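A.B. asks: Let me see the structure of the following:
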Amino acid sequence: MRITKYQRVVSWLFGAVLLLGAFAVNAAEVEKVRIWLAPDHARLVFDLSGPAAHKVFTLDNPDRIVLDVENSTLKADLERLGLDKSPVERIRSGKNGKTLRLVLDLKHGVRPKSFDLKPNQKYGHRLVLDLYEKESLGKATKTAEPQAIAGRDIVIAIDAGHGGDDPGAIGSGRVREKDVVLAMAKELKRRLDQTPGYKGQLTRTGDYYISLRGRTTAARKHNADLFVSIHADAFKDPRARGASVWVLSSRGASSEMGRWLASKENSADLIGGVGSVSLDDKDNVLASVLLDMSMTASREDSRSIAKGIHTNIKRFARMHKSHVEQAGFVVLKSPDIPSILVETGFISNPGEAANLKTRSYQKKMADAIYKGIVQHFERKPPALTLIAQRKAKDNRSYKVVRGDTLSVIASKNGVSLASLRKVNSLKNDTIKVGQVLRIPAS
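C.D. replies: Reported below is the predicted structural model:
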């Protein structure tokens, strides 16, 4: 039978109607709304039943943010959302044709940033709306030039992995990686802060998410001498177990060097820690040499610290490998800051998950990391730090000249006669001209 032009048009229209009907049936629902509060921004996460296009714009007098989600309906209960400490006063909803309109009445002006997230193993489609405090953007995010302060503390950036909408791995008994590692990070900070000459800085202090690059940026902002990222591993086989310590691989270092040299954003950043230099006024060859020197020194220190921590952990825990491992983790890629990553165990292993969630085990792990850090910096303190000054003072020496007595030398150097005898293993006060004595710290 011959199909006429009229029949083809009717068939096309019929198909179009069916397609439009399918779209109508597949309209997305906003099933749930969650909020996470960070020091510099609030994050709203909208769980969707399917993909949906959206747009965001702001309104003034009063300050509002409008979020339009196309072809969508609201199922979530907005009244139960905890907005007390957020910049949002309340959220109103309405329909503009098939578009769901959400209006956020603000307590003060913020800068919104929105994006979609595809489904993963834990969540379906999501729409994320970040509300940044205005002063946290722009110039405020630029790295401040390190201050070369004599007698300063050694700063350790402590990074608790995951957080907020990203719980990390989830073990038996629903123990969450983000909670375990934050507890260890806080314990490590407590130990460091109690030690003269050291200071711990947490990249996150609560349950919120920070991007991988944001974590290293935070370390640079605090002029950190070391970056330590703490995690708990997971694997599909629950029998996998063991802690591990990681440093940056050669391939990861090479790729990061290329990224820094190619990026205008990175070129103006400082490298080399205290007294560091900028790459923006250097030619390509010199910039490459400086960056390579900085990264080489950083990786050598990273390996030294990682080895000490690995040794400390294996005294009480099973290790996944007998040596420090290497990978191209983003959080290990600061060219100027020694960086290590500690996997404290397999949270997917029931036995190790049971350990990881206990306060006693968390303190053991934090103590092992703490001792590895202190062991390294007591041996090789950064210049101008209190630890470096103390070490220099401990290494003082005095050459005996004619007319000296042990008691006179002790008095001149402000130390006790007993301590001078002890540090030099002297059985009596007899000394000889030309003899070199160690002077203990006063």
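A.B. asks: all contacts plus neighbour counts: C-alpha atoms, from now on.
C.D. replies: Noted.
A.B. asks: show me what contacts residue 353?
C.D. replies: Counting by Cα atoms under 8 Å, 6 or more residues apart in numbering, residue 353 touches 171-172, 175, 345-347.
A.B. asks: What helix or strand is it located in?
C.D. replies: Using DSSP states H and E, residue 353 maps to helix 350-356.
A.B. asks: Next, the buried residues of whichever helix or strand comes after that helix.
C.D. replies: Tracing the chain C-terminally past helix 350-356 and defining elements by DSSP H and E, one meets helix 359-379 next. Buried residues in helix 359-379, counted by 16 or more other Cα atoms under 10 Å: 361-377.
A.B. asks: To compare against the first, here's the next sequence to fold:
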Amino acid sequence: MDRRRFITTLLATCLLPSTRALAGNPLIPFTLTEDDESASFVIELEGSNEHNVFTLDHPPRVVIDLPQVTRVASSSAALHQHAGIVEDVRTGQRAGGIRIVLDLKTLKQPKTHIRQLGANRSQLIVSINDPDPLMAAVTAEAQSHNQPRKAIIEIDAGHGGKDPGCISADDHYEKYVAMGVADYLKGRLDTDPRFEPSLTRDSDIFIPLHQRVLMARNHHADLFISIHADAAPTTKAAGASVYILSEHGASSATARWLAESQNSSDRYASTRDSEIYSDDPDVQSVLIDLSMRGTDVASQKLARTTLNQLGSVTALHNDRVNKAAFAVLKSPDIPSMLVETGFMSNRQDCRRLLRSAHQQELAEALHQSVADFFEANPIPG
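C.D. replies: You can find the predicted model right below:
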């Protein structure tokens, strides 16, 4: 067996169980109801209801460990308003399971309850000074059957910090244009009850490309949108473009040039140690091949919808979905696209991209693209 075939077999053996595990561990919604004095956290569990709940101080918080759960998301529209006793809700991987942290305004001791819903289903209720936690549990169960969960959208503002991106002839930076459009898009999605947006960066900081991919996966994103405004060797290049990950190389010389330009951002990073990247070129090639399975069709649909919407607010560089090996698109299980909103190297494009009104127009087009995509491709509740 040659080396490449051995690596392919080894990676497939390692990665395919993860794919099955994702299918067998769907995104589990939780709800949080609260007021100034009390709160109830409710999550429905399949199979094991093993849990560990405890408090920590400085800052005050309730910690909920669920060792048999791997993916969770909020199904509560009020969760991010933080109008009550809970100031913030954080989730993350912990020892193969999930840790959920409720940051409190003042420390209060929680009570836990298990409510059986069937032979293999139960609700974990964590109540904080709530006189009627059962009501929260009943409400949460009704919501879980009547409301689809929100689609999680990861918005990536390209470049940032010590990586300025492309610089126009009159010293305007791509990173600020990308952040402007990303901010407007998040603002629009925040007001749409169908979506839960998240930013890879919300300030002028540098984040390596592979970490952006991992952030989207850790947030259990349903879509990944990377926003850029690039340059080209010629000042005649103009208009917006949409890219998805190429399986067999760039779709054009321009696409290849742009991918090399964007991927060079990782020269600012000190490490590439992630589950997506490898310094071994054979392993890297196989990982890219595997990453295309199951997401290419969805990415194509998303990109085509986006291209149509962008054409209503700006000129297009071309009217096809482009393909290139952008590192930031290499997520194995999230439909992803990279949007070039225009060219910083083109004077007219750059002038428009710097205008707040045009950034809002671009954000509106992207919002409509996301809405159209999920209307045609609804996610399971």
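A.B. asks: Find me the equivalent region of the helix holding residue 353 of the first structure in the second structure.
C.D. replies: Helix 350-356 of the first structure falls opposite residues 347-353 of the second structure when the two are matched by TM-score structural alignment.
A.B. asks: What's the match for residue 212 of the first structure in the second structure?
C.D. replies: Residue correspondence to the second structure (TM-score structural alignment): residue 212 of the first structure is matched to residue 209.
A.B. asks: And the helices in the stretch 51-200 of the first structure?
C.D. replies: Ranges of helices within the stretch 51-200 of the first structure are 177-193, based on DSSP state H, counting those that start in this stretch.
A.B. asks: The match of residue 212 of the first structure: how many residues sit nearby?
C.D. replies: Residues lying near residue 209 of the second structure (other Cα atoms under 10 Å) number 25.
A.B. asks: what do you get for the one 5 residues further on?
C.D. replies: One way to gauge burial is a neighbour count; for residue 214 of the second structure, by other Cα under 10 Å, it gives 18.
A.B. asks: repeat for residue 92 of the second structure
C.D. replies: Taking other Cα under 10 Å as the criterion, the count of residues near residue 92 of the second structure is 15.
A.B. asks: again with residue 222 of the second structure
C.D. replies: Neighbour count for residue 222 of the second structure, taken as other Cα under 10 Å: 20.
A.B. asks: and it, what pairs with it in the first structure?
C.D. replies: With TM-score structural alignment as the matching criterion, the partner of residue 222 of the second structure in the first structure is residue 225.
A.B. asks: corresponding residues in the second structure for the host helix or strand of residue 30 of the first structure?
C.D. replies: Assigning secondary structure by DSSP H and E places residue 30 of the first structure in strand 28-37. Aligned by TM-score structural alignment, strand 28-37 of the first structure corresponds to no residues of the second structure.
A.B. asks: ok, now how distant is residue 253 of the second structure from residue 344 of the second structure?
C.D. replies: When distances are taken as Cα to Cα, to the nearest Å, residue 253 of the second structure and residue 344 of the second structure turn out to be 18 Å apart.
A.B. asks: more crowded one of these two?
C.D. replies: The neighbour count for residue 253 of the second structure versus residue 344, taken as other Cα under 10 Å, is higher for residue 344 (32 against 10).
A.B. asks: Tell me which residues touch that one, please.
C.D. replies: Counted by Cα under 8 Å, 6+ apart, residue 344 of the second structure has contacts 166-168, 172, 174, 229-231, 350.
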